[in-house]
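A.B. asks: Give me a model of this one.
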Amino acid sequence: MERVAARWWHAVDDGRLQCDLCPRECKLRDGQRGFCFVRMRDGEQIVLDTYGRSSGFCIDPVEKKPLNHFYPGTSVLSFGTAGCNLGCKFCQNWDISTSREIDSLADQATPEAIAQAALRTGCDSVAFTYNDPTIFAEYAIDIAAACRERGVKSVAVSAGYISPQPRAELYGAVDAANIDLKGFSDDFYRRITGARLQTVLDTLSFIRHETDCWLEITTLLIPGHNDSDAEIERMANWIVNELGPDVPHHFTAFHPDHRMRDVPRTPPATLSRARQIAIDAGERFVYTGNVRDARGGTTWCPGCGVGLIVRDWHRVREYRLTADGCCPDCGRAVPGRFAERLGNFDGRRVPVRITSRRGSHPLVAGSRNRVL
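C.D. replies: Next up, the predicted model:
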């Protein structure tokens, strides 16, 4: 694919062009790249290098995004590109988010091809994940439109570090989002991610109150950095007061990676403690992730307390919601997007190839890889 003209930029007085995609507002001279690396100045415009190009495609359970209230049991065609507009020291996908080898992106596909691939593989949705869709927002918006034309849904998995105009366009286009709320202090955001907390809070409020996009939140708990009782309680109180008690919140376990290999794994007890703090603050749907925890993986009825969706890791073991998304015992509605019946995806991750890289041979179809 060729470079495409980026949206959201303007010229400044000193002759540079300012990228208006995110709060970094990178100001570029000809040939310079922004912090994300994939947006660069080419003459008198800013271009996006990764439109139509991906680091790979996989079929995942939607619960892996994680989304627990968005068509449970269904499959999602997941993909990412390269680069990121944050610099998280703990990044668990650092090989993709910090990649500068744009020419090595293996799979090439138009928005229409991705939407058709989702249909052919029986995927109910397409997810922009692995790296942040903010930096390839033009591509993501076009894919979301192609998907919607074919009855396929779209999902953004993002850190939410985006400026107001592109924020409105991206989250007005997709059907669901999981936003990382990485901590609840500006000091943590500045030191550990290179970003600012308030922008993320603004994104969460915008999605919740100004769009029809289904919203869930993930917080990766890092021992000694963002896992104190006080910080978790402040976060939970903000969510309940500003977003409401029904936004699902996932606390997930950190493992040593990237530039934080000296930090220990998150103990399961920390996740359980955070979950209870959030519930005590008024959050109704709080989950634990990256660990096996039957209680923390189950969707409990907010009315009578019965287990409605019982999960084992990313697989749904029991599903008791009625066709209209209510508890069969007390009739209480569970907020979310639910189909008449549970999806039938078995939860196995399946790598696929949309196309082969130029000059290489396609992967052979089989139990581990599918060629589309």
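
A.B. asks: only C-alpha atoms for contact and neighbour calcs from this point on.
C.D. replies: OK.

A.B. asks: Can you report how many residues lie near residue 213?
C.D. replies: 20 (other CA atoms under 10 Å).

A.B. asks: mind checking how far it is from residue 354?
C.D. replies: To residue 354, residue 213 is 27 Å away according to CA to CA, to the nearest Å.

A.B. asks: cool, residue 40 as well?
C.D. replies: Residue 40 is 26 Å from residue 354, by CA to CA.

A.B. asks: for comparison, sequence B:
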Amino acid sequence: MNHPGRYWHALDDGRLQCDLCPRYCKLHDAQRGACFVRMREGGQVVLTTYGRSSGFCIDPIEKKPLYHFYPGSSVFSFGTAGCNLACKFCQNWDISKSREMDSLMDAALPEEIAATAARHGCRSVAFTYNDPVIFAEYAMDVADACHARGLKTVAVTAGYITELARGDFFAKMDAANVDLKAFTDDFYVKLCGGHLQPVLDTLIWLRHETDVWVELTTLLIPGHNDSDAEIAALAAWVRNELGADVPLHFSAFHPDFKMNEVPSTPPATLVRARRLALEAGLQHVYTGNVHNVEGDTTSCPGCGARLIVRDWYEIRDYRLDPKGACPGCGKLLAGRFGEYGEHGEPFGARRIPVAIHRGA
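C.D. replies: Predicted coordinates for the structure are as follows:
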């Protein structure tokens, strides 16, 4: 069903402008925006994917990736279709660039999603696989249903959202992993079809004007955003504008979508990026999509003790108290923590497809 959109206004020339993201698509009747899922229908802009998903899975929270948000817990994950960026290297392009899934998705009302997540013992629900900004109304309604059941909510997003919409959207989120794709506008323009500054603005606002827990991910693509200078500049900006305690994840690219000619990211690149970011003053820098226990381990910024030892998505050792404090020096780790394993055994490196529980 088509659901009324919240963020648009009429222009003097008769078109309707979508005000959800910085693309500001201007639509004639029956025309869709660049995201493909927001469309003008008569005198309004509607969301065409409300209540429909590309599928539902239970994942470890570390896969989002979130390393400082209830480590070891399970998260109920789902997405829809479409995207408001046009990344040539998209790793989920079959979902984000779909033009058919609009009519081929699993149906689920917000209350049914929350009930199913609670039934499976999940600590949180994640809006992921494609960017939840473009299905904001659906995500926000699901978030309300989740909070009513005591579940946390997570946005996995590129942060490409307007000042008008971001207050409403992130007020419903407990945590976000924001994909900071590179640290040059040239990269965003040529490889993503967007701009860097709106993402930086969102990050500064999230960090300083909200209570949302924020972690960052940068996919390093050989020859495009992996130079020492760019990595050092990105890390320095995070330290200066967001804070040294904001976790930064460097993940490995693999050839996909429109960049099949680019080689995979060598593990050594991620190790180098992590070293540069730590040298720039960041406290928590991780490597992703490669096997590197050191790059997955959380250490105390006070005494250097290894507090959470990870091997892929498996937690091998956990030493924080329920408040997130180091047992050695007492320093509080930045993040959101609780009694480790209070929702059962640590979830580990599983991925479990699930069906929606009807009649919630």
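
A.B. asks: quick one on the thing from earlier: who has more neighbours out of residue 40 and residue 354 of structure 1?
C.D. replies: Ranked by neighbour count (other CA under 10 Å), residue 40 of structure 1 and residue 354 place residue 40 first, with 27 against 22.

A.B. asks: give the contact list for the more buried one.
C.D. replies: 28, 31-34, 46-49 (CA atoms under 8 Å, 6 or more residues apart in numbering).

A.B. asks: Same check for the residues you listed, but in structure 2.
C.D. replies: Mapped onto structure 2 and checked by both residues aligned by TM-score structural alignment, their matches' CA atoms under 8 Å, these keep the contacts 28, 31-34, 46-49.

A.B. asks: tell me which element the closest residue to residue 74 of structure 1 other than its chain neighbours is part of?
C.D. replies: Spatial nearest neighbour of residue 74 of structure 1, chain neighbours left out: residue 343 (4.5 Å); criterion: CA to CA, 6 or more residues apart in numbering. Using DSSP states H and E, residue 343 of structure 1 falls within no helix or strand.

A.B. asks: Pretty sure residue 343 of structure 1 sits against residue 72.
C.D. replies: Yes. Judged on CA atoms under 8 Å, residue 343 of structure 1 makes contact with residue 72 at a distance of 6.2 Å.

A.B. asks: Counting neighbours, go ahead and name the busier of the two.
C.D. replies: Regarding residue 343 of structure 1 and residue 72, a neighbour count based on other CA under 10 Å identifies residue 72 as having more, with 25 against 17.

A.B. asks: Test my guess that the more buried one contacts residue 342.
C.D. replies: Yes. Residue 72 of structure 1 lies in contact with residue 342 (CA under 8 Å); the separation is 6.1 Å.

A.B. asks: mean shift of stretch 200-208 of structure 1 relative to structure 2?
C.D. replies: Its matched residues in structure 2 lie on average 0.6 Å from stretch 200-208 of structure 1 after superposition (mean CA distance after the TM-score superposition for structure 1).

A.B. asks: Show residues contacting that stretch.
C.D. replies: Here stretch 200-208 of structure 1 has contacts from 159-162, 167, 171, 179, 181, 213-215, 242-243, using CA under 8 Å, 6+ apart.

A.B. asks: Which of the residues you listed are buried, as a ChimeraX select command?
C.D. replies: To isolate the buried members of those in ChimeraX, using 16 or more other CA atoms under 10 Å:
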select :159,160,161,162,167,171,179,181,213,214,215,243
